[in-house]
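Student: take a look and give me a structure for this.
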Amino acid sequence: FREDYNITIKGGKIPVPFRSWKEANFAKEITDIIESIGYKEPTPIQRQAIPIGMQNRDIIGVAETGSGKTLAFLIPLLSWIRTMPKIDNYSSDASDQGPYAVILAPTRELAQQIEEETNKFGVPLGIRTVVVVGGLSREEQGFRLRQGCEIVIATPGRLVDVLENRYLVLNQCTYVVMDEADRMIDMGFEGDVQRILDRMPVTNLKPDTEDA
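Tutor: Okay, the predicted model is just below:
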């Protein structure tokens, strides 16, 4: 099956790819959204990356533009956030600790494209997203962040800015996606990315080396 779809893998105990959305066995809410949007068949990167992501394992996915990478990281992310307490401005303990996940993108345009795709699922699921990018009011973004959200989608430079100005903390952020990571490094964002990662909680839990 992997040969048929030109899927190459490297790592230990990698789950088998699924052949259809139905076979993927997602929560019914997510399957219903996929059907309502009209996504007929999963792409090769989705068939293999999503089962790995659903195990909450680190993954590097490489595929061409337009191959469905965004959905490949969104479905495991949203499936996990569904199990977490909602973050809003009424539950100050949770909102004061920041989002559960950060998605980094090299450009404002890509960040906004990811937001559009995320909201197709997030709005029906009650999962809130805030975009933090240059060219928009920092104060307005700060206001939305203080209202609470589960996911922040950002460009590295602006996210560092809001972190340093204390509009946001990442005390409970344990899920990070770096979309077009190679492009971010090429554009000189490596230092900003490291500063962002340094703001996140450190875990002493080690992965099972046989599975990692």
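
Student: every contact and neighbour count from this point should use C-alpha atoms.
Tutor: Fine.

Student: same question for the biggest helix by length in the chain: list its buried residues.
Tutor: Across the chain, the helix with the greatest residue count (assigned by DSSP state H) is helix 108-125. Using 16 or more other Cα atoms under 10 Å as the test for burial, helix 108-125 gives 108, 110, 111, 112, 114, 115, 118, 121, 122, 125.

Student: ok, now how distant is residue 136 from residue 49?
Tutor: Noted for residue 136: a distance of 33 Å to residue 49, by Cα to Cα, to the nearest Å.

Student: isn't there a helix covering residue 103?
Tutor: No. Read with DSSP: H, G, I helix; E, B strand; the rest coil, residue 103 is strand and lies in no helix.

Student: that one: what's it in contact with?
Tutor: Taking Cα atoms under 8 Å, 6 or more residues apart in numbering as the contact definition, residue 103 lies against 151, 152, 153, 154, 176, 177, 178, 179.

Student: could you dump those residues into a markdown table and include neighbour count and distance to residue 32?
Tutor: Below are those laid out as a markdown table (neighbours: other Cα atoms under 10 Å; distance: Cα to Cα, whole Å):
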| residue | neighbour count | distance to residue 32 |
| --- | --- | --- |
| 151 | 28 | 21 |
| 152 | 26 | 24 |
| 153 | 25 | 24 |
| 154 | 27 | 28 |
| 176 | 17 | 26 |
| 177 | 19 | 24 |
| 178 | 19 | 27 |
| 179 | 19 | 26 |
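
Student: of the residues you listed, which belong to strands?
Tutor: 151, 152, 153, 154, 176, 177, 178 (DSSP state E).

Student: before we compare anything, build this one as well:
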Amino acid sequence: MSFSALGLSDAIVRAVTEHGYTVPTPIQTQAIPAVMNGGDLLAGAQTGTGKTAGFTLPILNRLSTDAVGAAQANKSSPRAVRCLILTPTRELAAQVEESVRVYGKYTNLNSAVIFGGVGINPQIKQLKHGVDILVATPGRLLDHMGQRTVDLSKVEILILDEADRMLDMGFIHDIKKVLAVLPKKRQNLLFSATFSEEIKALADGLLNKPAMIEVARRNSTVEVIAQKIHPVDRDKKHPMLSYLIKSNNWTQVLVFTRTKHGANKLVEQLGADGIGALAIHGNKSQTARTRALSEFKDGTLQVLVATDIAARGIDIDQLPHVVNYDLPNIPEDYVHRIGRTGRAGATGEAVSLVCVDEHEMLKDIEKLIKQTLPRQVVPGFEPDPTARAQPVQLRSGAPGHGGRRSGGGGGQVVKVGAGGNSNRSAGKPRGASGNGGGGNRTSASPLHRSGGRGR
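Tutor: As a prediction, this is how the structure comes out:
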């Protein structure tokens, strides 16, 4: 199967080919024809499977080849937003918009990305000039709606990317506010790595007789990722991580912590051990996030320490190692975390450092992924068999326990009920801080490269 065989225009196939991709991934093979048919779509795909191109390619094809697209390209008045893509985090928004630009370079379409944490005035100026495809985080989009600097009355296609994370972060009310101003007649696409009951409820209310695609078993983990558990006492996690990095000569390691404070502390500890590390989380400035992500991607930074929210959208070629310094208290986040490695067929290793406090979390993860992860005790770091569990800190000053639903960044805890009601991320003024995450990415969405190399 080739991209041209899927019905994509010569202009789009040319851009894809120039980027080194020749063979569509399974999600692309199924999603591209479904989207181009014009109907609604509910798609489940793990991270690293190429889902971003699975929707960017067909929407570019639809919008660039129809009569409206031709007329809009030829008129002098500002373009209207025809496609709206909502993502949960800044770096994912930047990733998706870059894919639109890369694959749409030979079309007559233009695009823009808007998110918080940066000045709003340049975004207002860009929107005023007219945009065909708008990628946005919910909070900043509502800011523009409130200031009447964006017109969504002509939207033909709505895409919710990583909808599960948007619900976990408490964006359901923001999404409903956006839906209220969109045209009733439109195409809706919902992409999610996991299918929770909340996602099913959202899909039922949003989608009209959707096609359904699921390219991997629900909540499964990528088979090419080697997963292991290192039991360790809580106060020995940092020495063990330094030992693993040095003894195994790891040169590029993505490390997950549960809280922002924990990320900052670990960076200092690793630095004292002579290991270069930077943190990426919601309290970091946009400049700091961009710098950390850029240095990690080009290999000059050995260790990137991240919270769950900040890591959404990180897409790095051949990332070999992911370490769960702290287990996530939401089991689904384990799937998202380890999906940063083993992308598009590449191999990868996911290591979790688990202390007695996290045994219940580990049980929940293994129940979700339907497998028992192998345990390996590292000599010199044998855990104390008499150690007793202590409450796990989910956010600054707030002890909690496994199973509590959190925003994932260490700065807020969000509960989502079965009916879809949720609390917005606490403690962050929407216009000031944006929607978590950060850092612009520099590579396009996952596809299969010729020669088997991919993301």
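
Student: about what we covered before: which of residue 136 and residue 49 of the first structure has more residues huddled nearby?
Tutor: A count of neighbours by other Cα atoms under 10 Å puts residue 49 above the other of residue 136 of the first structure and residue 49, at 25 against 12.

Student: now that one. Nearest residue, chain neighbours left out?
Tutor: Distances taken as Cα to Cα, 6 or more residues apart in numbering place residue 72 nearest to residue 49 of the first structure, at 6.1 Å, with adjacent residues excluded.

Student: also residue 113 of the second structure?
Tutor: residue 135 (4.7 Å).

Student: how close does the residue opposite residue 44 of the first structure in the second structure once aligned get to residue 213 of the second structure?
Tutor: Under the alignment by TM-score structural alignment, residue 44 of the first structure pairs with residue 26 in the second structure. Computed as Cα to Cα, the residue 26 of the second structure to residue 213 of the second structure distance reads 10 Å.

Student: before we move on, what about residue 102 of the second structure?
Tutor: Distance, residue 102 of the second structure to residue 213 of the second structure, using Cα to Cα: 25 Å.

Student: and residue 122 of the first structure, what pairs with it in the second structure?
Tutor: The equivalent of residue 122 of the first structure in the second structure is residue 104 (alignment by TM-score structural alignment).

Student: that match and residue 15 touch, don't they?
Tutor: Yes. Look at residue 104 of the second structure against residue 15 with Cα atoms under 8 Å: they come within range, at 7.1 Å.

Student: for the counterpart of residue 163 of the second structure in the first structure, give me its contacts.
Tutor: Counting by TM-score structural alignment, residue 163 of the second structure lines up with residue 181 in the first structure. Residue 181 of the first structure makes contacts with 105, 106, as judged by Cα under 8 Å, 6+ apart.

Student: residues in contact with the residue nearest to residue 113 of the second structure?
Tutor: When contacts are counted by Cα under 8 Å, 6+ apart, residue 135 of the second structure is found next to 84, 85, 86, 87, 93, 94, 96, 97, 111, 112, 113, 114.

Student: so what corresponds to the last one in the first structure?
Tutor: Following TM-score structural alignment, the counterpart assigned to residue 114 of the second structure within the first structure is residue 132.

Student: grab the nearest non-local neighbour of its match.
Tutor: Closest to residue 132 of the first structure by Cα to Cα, 6+ apart is residue 154, at 4.6 Å.

Student: do you know how far the aligned partner of the one you found in the second structure is from residue 40 of the second structure?
Tutor: By TM-score structural alignment, residue 154 of the first structure lines up with residue 136 in the second structure. From residue 136 of the second structure across to residue 40 of the second structure, the span is 20 Å (Cα to Cα).

Student: do the same with residue 132 of the second structure
Tutor: In terms of Cα to Cα, residue 132 of the second structure sits 20 Å off from residue 40 of the second structure.

Student: one more: residue 79 of the second structure?
Tutor: Using Cα to Cα, residue 79 of the second structure is found at 24 Å from residue 40 of the second structure.

Student: more neighbours: those two, which one.
Tutor: It is residue 40, of residue 79 of the second structure and residue 40, that has more neighbours when counted by other Cα under 10 Å, with 23 against 20.

Student: to which residue of the first structure is the more buried one aligned?
Tutor: Checking TM-score structural alignment: residue 40 of the second structure goes with residue 58.

Student: in a strand, that match, correct?
Tutor: No. Going by three-state DSSP, the assignment for residue 58 of the first structure is coil, not a strand.

Student: quick one: residues contacting it.
Tutor: Going by Cα under 8 Å, 6+ apart, the list of residues near residue 58 of the first structure reads residue 212.

Student: 10 Å instead?
Tutor: Taking Cα atoms under 10 Å, 6 or more residues apart in numbering, we find residue 58 of the first structure in contact with 52, 175, 176, 177, 207, 212.

Student: before we move on, the earlier item: list the contacts of the residue nearest to residue 49 of the first structure.
Tutor: The neighbourhood of residue 72 of the first structure, defined by Cα under 10 Å, 6+ apart, consists of 42-53, 61.

Student: could you check how far the equivalent of it over in the second structure is from residue 103 of the second structure?
Tutor: Matched to the second structure by TM-score structural alignment, residue 72 of the first structure sits across from residue 54. Separation of residue 54 of the second structure from residue 103 of the second structure (Cα to Cα): 12 Å.

Student: kindly report the same for residue 118 of the second structure.
Tutor: Applying Cα to Cα, the value for residue 118 of the second structure to residue 103 of the second structure is 26 Å.

Student: identify the residue of the first structure aligned to residue 13 of the second structure.
Tutor: Matched to the first structure by TM-score structural alignment, residue 13 of the second structure sits across from residue 31.

Student: its match contacts residue 125, doesn't it?
Tutor: No. Applying Cα atoms under 10 Å, one finds residue 31 of the first structure not in contact with residue 125, separated by 11.7 Å.
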